[in-house]
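Undergrad: Turn this into a model:
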Amino acid sequence: MRVAVVTESFLPSANGVTTSVLRVLDHLAGRGHEALVVCPGPAPGAYAGYPVVQVPGFSYRGFRAGVPSPALVRALDDFRPDVLHAASPFGLGAQALYVARRRRVATVAVFQTDVAGFARKHGLAATAPSIWRWLRHVHSYADLTLAPSSASLADLAANGIGRTRWWGRGVDAATYHPRHRTSPAGAALRARLLAGAPAGTVLVGYVGRLAPEKRVERLARLTGVPGARVVVVGDGPSRPALERDLGGGAAFLGRLDGEDLARAYAALDVFVHTGTTETFGQTLQEAMASGLPVVAPAAGGPLDVVAEGETGYLYAPEDDGALERAVRVLVADPAMRARMGEAGRRRVLPRSWDVLGEAIVGHYADAMAVAGASRRARV
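TA: Below you'll find the model as predicted:
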């Protein structure tokens, strides 16, 4: 199978869209499929043995976004794909879907970013209807639209986007593992984070991009919880303000990747998510694979990821008091933390990227069948 992957985000940017694209490419390479990547530059020239075509882009609030370009058309025409995979299509992906439809190439669009939700969080609520109108237009060119959660599928349906299916997110449970907590490097990190703290202090952490839509400033409410110390892993445009507002009540580790990130997760005792516009919540899965109880807003993707009272707690999305109360309960009860952490790891073990990779290849085949039937109907 020849797969053209057109993505609004790619390396070196680190986010959920990039991660899922990389894992799909890894799977395609492992199964012997051919692929091409088109993304905004600057980016690596290749990944997993596949060529990466860079198109012009611009940066906005820490995001790198591509713009429609003749280079994309040339790349698709030269590659002649069997199917187009448009990752979180908006601008560049919209052009790709349109060109593919004109070339009668099967198309799969992956809905991963709640752009309308982000607009509301940035004080642009009036633009949300226009954004959804544009997304309806974009996804009208897709033979299938995949979404990672029941909440996302409901949002798509409510806004008139059809031909949808569920496609979740995998987690690398071998990399994200509780064993890092007691490894020499993991133990050293935990000791550094607990330096000067009273015995029994609980590390409550957040991992992710530091940007306004992530609402990380809500962690300030937790800096006063007795027996807790807040840890923030990640980077982004909000970091200077967060370091100022959280002051000495939080430790900032910056952006981490690979084994360093896995050790940071495992060094924590409780994981907290603060954003309310997540279509999935990949960091929640990584925390659960690391053996942590999780606390997240009862909105969007976390509703599917977190088993309330079993693997952690869901709090009313805009209620900072409810967030604090859930964290206080876990800080005070080490046995509950251990029980929920173990249950969380068991819950995510079946969600491997290999299983999700096979699933998306099946969606590609279905899209090709849909496109083939449509072509025959037009003859």
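Undergrad: Please make it C-alpha for all contacts and neighbour counts, starting now.
TA: Fine.
Undergrad: what about the helices in the chain?
TA: In the chain, the helices defined using DSSP state H lie at 16-30, 70-79, 92-102, 115-121, 128-139, 150-158, 184-193, 239-246, 258-267, 282-289, 302-305, 320-332, 334-348, 353-378.
Undergrad: Could you pull out the buried residues of the first one?
TA: In this case it means helix 16-30. Along helix 16-30, these residues count as buried under the neighbour rule (16 or more other C-alpha atoms under 10 Å): 16-29.
Undergrad: Give me the residues contacting that helix.
TA: By C-alpha atoms under 8 Å, 6 or more residues apart in numbering, the list of residues contacting helix 16-30 from outside reads 5, 7-11, 34-35, 47-49, 87-88, 112, 169, 282, 353-354, 357-358.
Undergrad: residues contacting the residue nearest to residue 324 when sequence neighbours are not counted?
TA: Distance criterion C-alpha to C-alpha, 6 or more residues apart in numbering; nearest residue to residue 324, sequence neighbours excluded, is residue 222 at 6.1 Å. Residues in contact with residue 222 (C-alpha under 8 Å, 6+ apart) are 228, 230, 324, 327.
Undergrad: Would you do the same for the sequence below? I want to compare the two.
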Amino acid sequence: MRIAIFSDTYSPQVNGVARTLTRLVSHLEKRNVEYQLFIPDQLEHTDPFKSNIHSFTSFPFFLYPECRVAWPNMLRLKKELLAFNPTVLHVTTPFNLGLAGVHLSKKYHIPLVGSYHTHFDHYLQYYKLTFLSDLMWSYLRWFYADCKKVLVPSIETKLHLASKKFNHLDIWSRGVDCQQFSPSKKEGYLYDLYNIEQKFVLLYVGRMAPEKDLAAMKRIMRQLPKEICEQVHWIYVGDGPMLSEMKSEFQCDQVTFTGYLNGEALSALYALADLFIFPSQTETFGNVVLEALASGTPAIVADKGGVREIVEHEKTGMICKSGNAESFVQAITKLLYSPSQRLEMGFAARTYALSQSWDSIFDGLLSDYKKLSIGSLDKRSLA
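TA: Down below sits the predicted model:
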């Protein structure tokens, strides 16, 4: 089989879709599966598999400037696609390159797989653009209409799309690298690096943006009891439109903003933290939550979105009422005052993460690709 993947985001962009695709490409290489990747141009490209990548001029997406939307050269794209002659075409984003993929799959009768990664309807609420919601859903239903499968990362997302009249929905979950993210990655030098003098470290990793419900995070920080607040050092990992606002509101020695981190620097912070705090209500899955669990760090999350399917309440973390700062404050206070429970949760979190193998998840996707590829070849032979 030969897989053509069309995406408007890819490494080195920092988001869940780009990171998942980067891992998928590595798995395709590992399994010796032929593929070609059609993506926006990158300011810096470090991918080791450049010969399989075709990039096109792009510009930042207004709701998510860290992602880029491409202007594909259709003549060049068509030429490269037909030379590759894929047996399956996979579109991962509903923007320009995704549209090009849908068009070419229809024109050349290539079986189409679509994956859905982002609740854009939830984003519209945070950016006061809900008047576009009906139009957006009409467009997305059209975009995914010809897909043999529409892959979603969680049951919550599947039910959400089913309620919007989407068809051919199937689960494509997410895994975690338990060697990269592990309790063993904890490094003592971080206390000096980030001037941590407090007893506890509370960690957030993600985009610094309204749709991550950072407004709730602000309330959580302010409503912590004084005796707890004095013992806590907050660390925020990530960048985005709210970073400067958060920095200006929390200019103190007990809050650190690191910007984007990856590799060992990120792994070490996950392992250092006592708790992972993530109030976002818009996640289709929540990769960062699974990374925290793999690091042995219990996660405190909202009761909306795909994160509910990762965290087991009072076993690997706590599930709190979304948008309710007091609910999060109570969970944080309870666990910080209960070191034995926190330790048990960290062990259970790591145990759960060890069962979430990327290899098995990607091999399941390859099985889907293979079935569609066989059907495609059978049709071509009959023709």
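Undergrad: any idea how far residue 56 of the first structure is from residue 120 of the first structure?
TA: 27 Å (C-alpha to C-alpha, to the nearest Å).
Undergrad: Just give me the neighbour total for the corresponding residue of the second structure for residue 77 of the first structure.
TA: When the second structure is aligned by TM-score structural alignment, residue 77 of the first structure is paired with residue 82. By other C-alpha atoms under 10 Å, 11 other residues sit near residue 82 of the second structure.
Undergrad: now residue 82 of the second structure: how far from residue 1 of the second structure?
TA: Distance from residue 82 of the second structure to residue 1 of the second structure, counting by C-alpha to C-alpha: 15 Å.
Undergrad: what do you get for residue 125 of the second structure?
TA: Distance, residue 125 of the second structure to residue 1 of the second structure, by C-alpha to C-alpha: 41 Å.
Undergrad: So for those two, which sits in the more crowded spot?
TA: Legend: neighbour count by other C-alpha under 10 Å for residue 125 of the second structure and residue 1, higher for residue 1 (18 against 15).
Undergrad: Please look at the more buried one and residue 85 and confirm they touch.
TA: No. Residue 1 of the second structure lies out of contact with residue 85 (C-alpha atoms under 8 Å); the separation is 9.9 Å.
Undergrad: and the gap between residue 43 of the second structure and residue 208 of the second structure?
TA: 21 Å.
Undergrad: who's more crowded, the two?
TA: The neighbour count for residue 43 of the second structure versus residue 208, taken as other C-alpha under 10 Å, is higher for residue 208 (22 against 7).
Undergrad: Would you mind finding the match for the more buried one in the first structure?
TA: In the first structure, residue 208 of the second structure lines up with residue 210, judged by TM-score structural alignment.
Undergrad: Quick check: closest non-adjacent residue to that match.
TA: Residue 210 of the first structure sits nearest to residue 236 (C-alpha to C-alpha, 6+ apart), 4.4 Å away.
Undergrad: For burial, what's the neighbour tally of the one you found?
TA: 16.
Undergrad: what lines up against it once you look at the second structure?
TA: With TM-score structural alignment as the criterion, residue 236 of the first structure matches residue 240.
Undergrad: Test my guess that its match contacts residue 208.
TA: Yes. Taking contacts as C-alpha under 8 Å, residue 240 of the second structure lies within contact range of residue 208: 4.5 Å.
Undergrad: Just give me the closest of the buried residues of helix 16-30 of the first structure to residue 375 of the first structure.
TA: Of all these, residue 28 has the smallest distance to residue 375 of the first structure: 26.2 Å, by C-alpha to C-alpha.
Undergrad: any idea how far the closest one lies from residue 174 of the first structure?
TA: From residue 28 of the first structure over to residue 174 of the first structure (counting by C-alpha to C-alpha), the distance is 20 Å.
Undergrad: Could you do residue 127 of the first structure as well?
TA: 42 Å.
Undergrad: ditto for residue 49 of the first structure
TA: Residue 49 of the first structure sits 24 Å away from residue 174 of the first structure, going by C-alpha to C-alpha.
Undergrad: What of residue 256 of the first structure?
TA: Applying C-alpha to C-alpha, the value for residue 256 of the first structure to residue 174 of the first structure is 17 Å.
Undergrad: Ok, residue 324 of the first structure next?
TA: Residue 324 of the first structure is 31 Å from residue 174 of the first structure, by C-alpha to C-alpha.
Undergrad: now residue 351 of the first structure
TA: Taking C-alpha to C-alpha, one finds residue 351 of the first structure at 12 Å from residue 174 of the first structure.
Undergrad: So between those two, which is more surrounded?
TA: Neighbours were counted for residue 351 of the first structure and for residue 174 using other C-alpha under 10 Å; residue 351 has more, 16 against 13.
Undergrad: Map residue 279 of the first structure across to the second structure for me.
TA: Counting by TM-score structural alignment, residue 279 of the first structure corresponds to residue 284 in the second structure.
Undergrad: Next up, the contacts around the closest residue to its match other than its chain neighbours.
TA: Distances taken as C-alpha to C-alpha, 6+ apart put residue 306 closest to residue 284 of the second structure, at 4.8 Å, once the chain neighbours are dropped. The neighbourhood of residue 306 of the second structure, defined by C-alpha under 8 Å, 6+ apart, consists of 153, 154, 155, 156, 157, 283, 284, 285, 286.
Undergrad: Fine by me, thanks again.
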